[in-house]
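Asks: Kindly generate the corresponding structure for this input.
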Amino acid sequence: MKIACFSFTEEGKALGDKIVCLSNKEQSKYIVQHFTNSQIEGGLRNLLGNAWEEYDGLIFISATGIAVRMITPYIKDKTLDPAVVVVDDLGRFSISLISGHLGGANELAQWVAYKIQGTPVITTASDNRGIESIDIFAKKNYYYMEDMESIKEITAMMIKGKTIGFYSEMDSVINYNNLLIIEDLENINIEVDGIIIVTSSKIDNLHIPYTILRPKNINIGIGCRKDVEGERIIEAVKETLNINKFSEKSIKNIGTVEVKKNEAGILDTAQYFNSPLKIFTIEEIKSVEDKFNKSQFVKDTIGVYSVSEPCAFLLGGEMVSKKSKYNGITISITKEKGNG
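Replies: I've put the predicted structure just below:
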């Protein structure tokens, strides 16, 4: 993670240089760059706008008030803002200021405190109670958080010690003492005050508060005729997902055959869903194509009998939607289980 360190006094400069030196001595996850107020024309305020966008975190070696006044114009949302940590110029305290969980400020504050032998100051309620926060749990497992407001509601319940249900298609379980594992969403225990749901499936409204985390466990195989527009392929993927009641936020990979690797429509589709595009060779597809229905037309055109089903199969998981046809487009879906 790229970290910008700002200092304003001689003592702060010495401390900032020390943090940079300590980060360079180890294979740290943090790459720290130090800027002093005197070296920037017009002061560090002129640098802050670009730093806010370019760095994963900011360390202010200053009074908390200075940091707050400087960053206030740039604060947008905790899912977008960088981590911000404030350290007094004597190195006594390392304070997590904003983006403690998702931005990583809590972890950064603890790292700085350890390095300079100071005291970390963490004020987020869940951390102080030894609760694994939902957003940290989601970030750790690469889950998409569908609704931040519902996360806040369930987190507030956890802080109060309420009984929380947990339903998941994956293996990882959040660390919370008063947790009840739910095996079936149709039969939720009435003693549960809220529920955390980890699923790629669309969920109808439940009768209790809930939040949904989307695991990356859906793979999409795509075949298409030449020069099919990206908009049409995207709509075909969405339609197939809707029919099977899957969320597009759970797409892990998209796959196709090497003959189609430069097909603009498929490239546009992978970009739209922000998904890696995996390309399979003719030989790889031939090794599994006997498992699926065959098309002589496709064989005569590109050298294999089928594209979408073998590609989805090779991406991994269980076939949950065989070849769906959309006027020159074929879509197949597999779903992976566990491990997350």
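Asks: C-alpha only now, for contacts and for neighbours.
Replies: OK.
Asks: In terms of helices and strands, where is Lys238?
Replies: In this assignment (DSSP states H and E), Lys238 forms part of helix 230-243.
Asks: Report the distance from that helix to the chain centre.
Replies: 23 Å (Cα atoms, centre = their mean, to the nearest Å).
Asks: tell me the angle of the helix or strand following it relative to helix 230-243?
Replies: Per DSSP H and E, helix 230-243 leads on to strand 251-257 as the next helix or strand towards the C-terminus. On the basis of axes from the mean of the first three to the mean of the last three Cα atoms, to 10 degrees, strand 251-257 is oriented at 130 degrees to helix 230-243.
Asks: so what does strand 251-257 touch, helix or strand wise?
Replies: strand 218-224, strand 277-280, helix 308-315 (3 or more Cα pairs under 8 Å, 6 or more residues apart in numbering; DSSP states H and E).
Asks: ok, back up a step: for the helix holding Lys238, give me every contacting residue.
Replies: Contacts with helix 230-243, where a contact means Cα atoms under 8 Å, 6 or more residues apart in numbering, come from 220, 247-248, 264-269, 272, 321, 324, 326, 329, 331.
Asks: next up, for comparison:
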Amino acid sequence: MKGAIIAFTQRGMDTGERLRKGLEEKGICCTLARGGKENSLHQWTKEHFADCGLLVYVGAAGIALRAVAPFVQDKTRDPAVLCCDEGGRYAIPLLSGHIGGCNRIALWAGEILGAQPILTTATDGRGLFAVDTWATRQGLSILNPKAIKTVSSRLLDGKEVVLWSDFPWKGNLPQGVVQGEKGPCHIRITGQQGDWGEALVLCPPMVTAGIGCRKGTPEERIHKAVDNALCQAGLYPQSLGRVASIDLKKEEPGLVAFCQSRGVPFVTYSSEELAALEGDFTPSAFVQKVTGVNNVCERAALMEGGRLILHKQAGEGVTVALSLGECILDFAKGEEP
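Replies: The predicted model follows:
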């Protein structure tokens, strides 16, 4: 994660430097700047709010609140915003405590600075399950964030939350959460499109799209082909977790841009690796002639295992096949922020 720290006094800069070094050990690489006439706070916030996962203001909470207010969008997109006093006595998450991980970062700041973390989110204050924190750590997409409130409210009121998952998990369900099957629920973990009522829908990235395309195929056409394939398989777009192809396409501009846009890894294999994979694949003499292997998309989709759930779909110079990989959820890591 990228982060940015700003302070306004020399004492604050010293605290910021201690925090910067400590967060680097946690995998958060931060820059440190001093605010003032030479460095506009508004401009600094505007720049880093857009491209960082963490903003830290070493100073008064009011300064931080006024600085970020023009840029706040929603809880699924806003970065974590943390405020520390210049002496490093307190660490206060101001924004994105759960999804952005700011509550956890505040705890780290407490360790690094000897500060008191001030967590104001109700579930954390009472030691209850924070579903958005857990979902984010599991890599699940939250499809309807407004439903988070219903889940948290039920737990705070001492009511059961019913969870229905298409996938197995490790560990025990959190306090207040019970397993349900095929019926009304409050948390639905699935990649399958459907009418899940008012349930909070969490989608794991368990699908690999094997893709082949003509040279120069535009990014938009690849988006269309993949979305059509996912729709045909009855899957949410957010279920896409990886794209695979032949190494001849590793620098194909449209394909690379597509993967960057969707935020998914792009892996490629040699024709020899693809050809060595055993199975029943849709052959193409043309593809064999050009690439040295009789099928790219289906083979690429299965190179890391899983099962083929959609065979080769072709159109407008793009071929797509989908495989479903393993997904095991984890409740065994504890429920700390």
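Asks: TM-score for the pair, please.
Replies: TM-score for the superposed pair, counting by TM-score structural alignment, normalised by the length of the second structure: 0.84. Supporting figures: 328 aligned residues with a Cα RMSD of 2.9 Å.
Asks: average offset between the helix holding Lys238 of the first structure and the second structure?
Replies: In the superposition with the second structure, the average deviation recorded for helix 230-243 of the first structure is 2.8 Å (mean Cα distance after the TM-score superposition for the first structure).
Asks: Counterpart of Phe129 of the second structure over in the first structure?
Replies: Correspondence of Phe129 of the second structure to the first structure, assessed by TM-score structural alignment: Glu132.
Asks: picking that back up, which of the helices and strands packed on strand 251-257 of the first structure sits closest to Ile66 of the first structure?
Replies: strand 277-280 (45.5 Å; Cα to Cα).
Asks: That closest one maps to which residues in the second structure?
Replies: Alignment of strand 277-280 of the first structure against the second structure: residues 266-269, by TM-score structural alignment.
Asks: Any buried residues in that stretch, and which?
Replies: By neighbour count on 16 or more other Cα atoms under 10 Å, the buried set for stretch 266-269 of the second structure is 266-269.
Asks: for stretch 36-50 of the first structure, same thing?
Replies: Per 16+ other Cα under 10 Å, stretch 36-50 of the first structure contains these buried residues: 36-37, 44, 48.
Asks: farthest-separated two in those?
Replies: Maximum distance among those (Cα to Cα): 11.9 Å, for Thr36 and Leu48.
Asks: so where does the match of Phe129 of the second structure fall, helix or strand?
Replies: Counting by DSSP H and E, Glu132 of the first structure is found in no helix or strand.
Asks: any idea how far Ile134 of the first structure is from the residue nearest to it when sequence neighbours are not counted?
Replies: Closest residue in space to Glu132 of the first structure, ignoring its immediate chain neighbours: Asn175 at 5.3 Å, by Cα to Cα, 6 or more residues apart in numbering. Distance of Asn175 of the first structure to Ile134 of the first structure, computed by Cα to Cα, to the nearest Å: 9 Å.
Asks: neighbour count winner among those two?
Replies: Neighbour comparison, Asn175 of the first structure and Ile134: the larger count goes to Ile134, with 25 against 13 (by other Cα atoms under 10 Å).
Asks: got the contact list for that one?
Replies: 151, 155, 174.
Asks: now do 7 Å
Replies: 151, 155 (Cα atoms under 7 Å, 6 or more residues apart in numbering).
Asks: now swap in Ile328 of the second structure and tell me
Replies: 167-169.
Asks: same check, this time on Val32 of the first structure
Replies: With contacts defined as Cα under 7 Å, 6+ apart, Val32 of the first structure is in contact with 2-5, 20, 23.
Asks: SS state for the nearest residue to it once chain neighbours are set aside?
Replies: Among residues not flanking Val32 of the first structure along the chain, Ile3 sits closest, at 4.7 Å (Cα to Cα, 6+ apart). For Ile3 of the first structure, the assignment made with DSSP: H, G, I helix; E, B strand; the rest coil gives strand.
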